[in-house]
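>>> coords below, sequence missing:
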């Protein structure tokens, strides 16, 4: 199969591209190499996927470009059977400073892809959405029918993008699925995420920094589980026109997570608390019933199991990864 992965040099997109190539598919990655975080991680993702192509039956091509370039997007979609749209301007807090960029990339960029997919007639369009679309919880865990009241421009842009995808699915008979990710983590994750920062600071004898009082809770999802959910959409149309939560089996208080990482790596350190940002969600917790029923989705990692695997990977890759986390 010919698969286009937008944002395929990023964390989730990079893992997807690597797995698709390993499975023997022909993959084209479109990524603008935005320096939201260190580009060496993105280049590392590209190298790993290329190595996978050299070792197997799949092929890999990287194209530096932007989803805002409608002509380029149309050209690339023409040759694709499936489009996995992972490209986005990430970051809840930065979106408060520059909301229009988030609209341009996350909404207009998605519309460029949807228009191209509608006109070309691909097999399926799969897009990355976010738990940020829920905003303030009225009840937990979040079901997909929970009201969507995002509290950040990032969340608003992701909600608008997925609504367009679902509308195109209805109006233009386009096979489209939106996956609402819940705080994805794992090897090669963005260095500015809580888990990578907690691990890095503890391994260097520094206290973890918790923003707010630490009673906020998160549903952390291991990267392998996210990849499995995406791959399953190559083989089923059961979720077409649907929005699905992709989370884990539990959630955890941020301070408890920091304490557990601290106790494992630097037990003598006290936690440090700093001011919480208003755009940060108070709680996230996913109900995965719909994904389980339609995709057979079943998370393989609890947060504690996933963090243990990440710590092991971090220790094995400390030489190149840690320098980027600590910039």
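Good, I have the coordinates. Just so you know, these numbers come straight off a predicted model, no measurement behind them.
>>> only C-alpha atoms for contact and neighbour calcs from this point on.
OK.
>>> Figure out the helix or strand that the residue of the chain most remote from its centre lives in.
Here the chain reaches farthest from its C-alpha mean at residue 268, the gap being 33.3 Å by Cα atoms, centre = their mean. Under DSSP states H and E, no helix or strand contains residue 268.
>>> which residues of this protein fall in strands?
Listed in chain order, the strands of the chain (DSSP state E) span residues 2-6, 26-31, 59-64, 82-85, 124-130, 176-181, 184-185, 209-211, 217-218, 221-222, 242-246, 252-253, 272-274.
>>> Put this next to the first one:
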């Protein structure tokens, strides 16, 4: 499934930098930009020459002109040369995941999500980059009453990971608020992005893999957790719109405004293969909030964006990709 991105915004950057380009959202974003004629400098500490996931994610870009990959870590590399002549920087590089952040790996989260971001922002301001788009997360909202999360809500991050994402977005916005700063900042709070090339620990991937292979599915909690799921093509469309919308600034939710329980996700996966998944229920995990649901008004107003892909269609497209790549079945669900 390839969304017609041009229907949702009028223009594309001429030259852009995508950090975290070897990742899930980053690789899709880089591909969409290059297809539209943007010259993309992709930066990631994972080298596709030595990292299998990076190589797989970047494979669609190999035959396309206009993509230049740089294997480098923002925490220590020279950043300014990467930004020369860029119209926009899409900052997606980060360490993801709620659960590993509870422990000794937290220092890595701080280094990658905060300190590296500070270095990038310093360089972007010095190079007078017109706009920087930073990937934030719905996790910054923390526990809610089940209603829509609005950008003006008081954040209550419920995990160390979420704390670093809130610090990251606020750090970027603090730079942009300085007098005479040449760089405007848009912080996109993504709500549970899913689709082909999604991380294998994410729930929709695991549910679909269980459906395809017959392997048991580990379900943490009773399945009544609810998530505002956003298909990857929709997330990419919003991200590109954030680079070119003239009045875009501050925090913006990227989510459709509805949500679905994990049990419903399992039901969709069952329907796609015509058999029931074997579910192994386990205790809930620390940092997993009960529900996420975006208020979509600001994205619609500022970016002219609204999602186009419903969950059933998105999961069907995701499953087709998995079925075509059986080597991805080597990880238990």
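Ah, there it is. Everything numeric here is computed off the predicted structure, so don't read it as measured data.
>>> quick one: TM-score?
Laid over one another, the chains give 0.91 as their TM-score (TM-score structural alignment, normalised by the length of the first structure), with 316 aligned residues with a Cα RMSD of 1.9 Å.
>>> picking that back up, from the strands of the first structure, which stretch is densest packed?
Highest mean neighbour count among the strands of the first structure (mean count of other Cα atoms under 10 Å): strand 221-222, with a mean of 26.
>>> The first structure: helices as residue ranges?
Under the criterion DSSP state H, helices of the first structure are mapped to 11-22, 39-55, 70-78, 92-97, 99-102, 109-120, 153-171, 194-203, 223-232, 254-265, 289-295, 303-316, 318-325.
>>> Give the buried residues for the last one.
Of the residues in helix 318-325 of the first structure, those with enough neighbours to count as buried (16 or more other Cα atoms under 10 Å) are 318, 321, 322, 324, 325.
>>> In the second structure, what sits opposite the second one in the alignment?
The criterion is TM-score structural alignment: under it, residue 321 of the first structure has residue 328 as its aligned partner in the second structure.
>>> right, and its match touches residue 322 too?
Yes: counting by Cα atoms under 8 Å, residue 328 of the second structure touches residue 322, with 7.1 Å between them.
>>> re the thing from before, of all the strands of the first structure, which lies closest to residue 197 of the first structure?
Residue 197 of the first structure lies closest to strand 209-211 among those, at 8.2 Å (Cα to Cα).
>>> equivalent range in the second structure for that closest one?
With TM-score structural alignment applied, strand 209-211 of the first structure matches the range 218-220 in the second structure.
>>> distance between the matching stretch and the chain's centre?
Put simply, stretch 218-220 of the second structure sits 22 Å off its chain's centre (Cα atoms, centre = their mean, to the nearest Å).
>>> With stretch 275-292 of the first structure instead?
For stretch 275-292 of the first structure, the distance to the chain centre is 14 Å (Cα atoms, centre = their mean).
>>> so that stretch corresponds to what in the second structure?
Under TM-score structural alignment, stretch 275-292 of the first structure corresponds to residues 283-300 of the second structure.
>>> Buried ones in that stretch, by neighbour count?
Residues 287-300 are the ones in stretch 283-300 of the second structure that count as buried (16+ other Cα under 10 Å).
>>> So what's the residue count around the equivalent of residue 112 of the second structure over in the first structure?
In the first structure, the residue matched to residue 112 of the second structure (TM-score structural alignment) is residue 105. Counted with other Cα atoms under 10 Å, the neighbours of residue 105 of the first structure add up to 21.
>>> can you tell me how far residue 105 of the first structure sits from residue 183 of the first structure?
Residue 105 of the first structure is 20 Å from residue 183 of the first structure, where distance means Cα to Cα, to the nearest Å.
>>> swap in residue 76 of the first structure?
According to Cα to Cα, residue 76 of the first structure and residue 183 of the first structure sit 29 Å apart.
>>> can you check residue 34 of the first structure too?
As judged by Cα to Cα, residue 34 of the first structure and residue 183 of the first structure stand 20 Å apart.
>>> of these two, who's got more company?
The neighbour comparison of residue 34 of the first structure against residue 183 (other Cα under 10 Å) goes to residue 183, with 20 against 16.
>>> How about that one: what's its closest non-neighbour residue?
Residue nearest to residue 183 of the first structure in three dimensions, not counting chain neighbours: residue 220, with 4.9 Å by Cα to Cα, 6 or more residues apart in numbering.
>>> Return the residues in contact with the nearest residue to residue 38 of the first structure once chain neighbours are set aside.
Of all residues not flanking residue 38 of the first structure in the chain, residue 324 sits nearest, at 6.4 Å (Cα to Cα, 6+ apart). Residue 324 of the first structure makes contacts with 38, 40, 41, 191, as judged by Cα atoms under 8 Å, 6 or more residues apart in numbering.
>>> How about residue 105 of the first structure?
By Cα under 8 Å, 6+ apart, the contact list for residue 105 of the first structure reads 67, 68, 88, 89.
>>> before we move on, back to that, which member of the buried residues of stretch 283-300 of the second structure is positioned nearest residue 43 of the second structure?
Among those, and counting by Cα to Cα, the member closest to residue 43 of the second structure is residue 299, at 26.8 Å.
>>> wait, isn't that closest one in contact with residue 305?
Yes: counting by Cα under 8 Å, residue 299 of the second structure does reach residue 305; the two are 5.7 Å apart.
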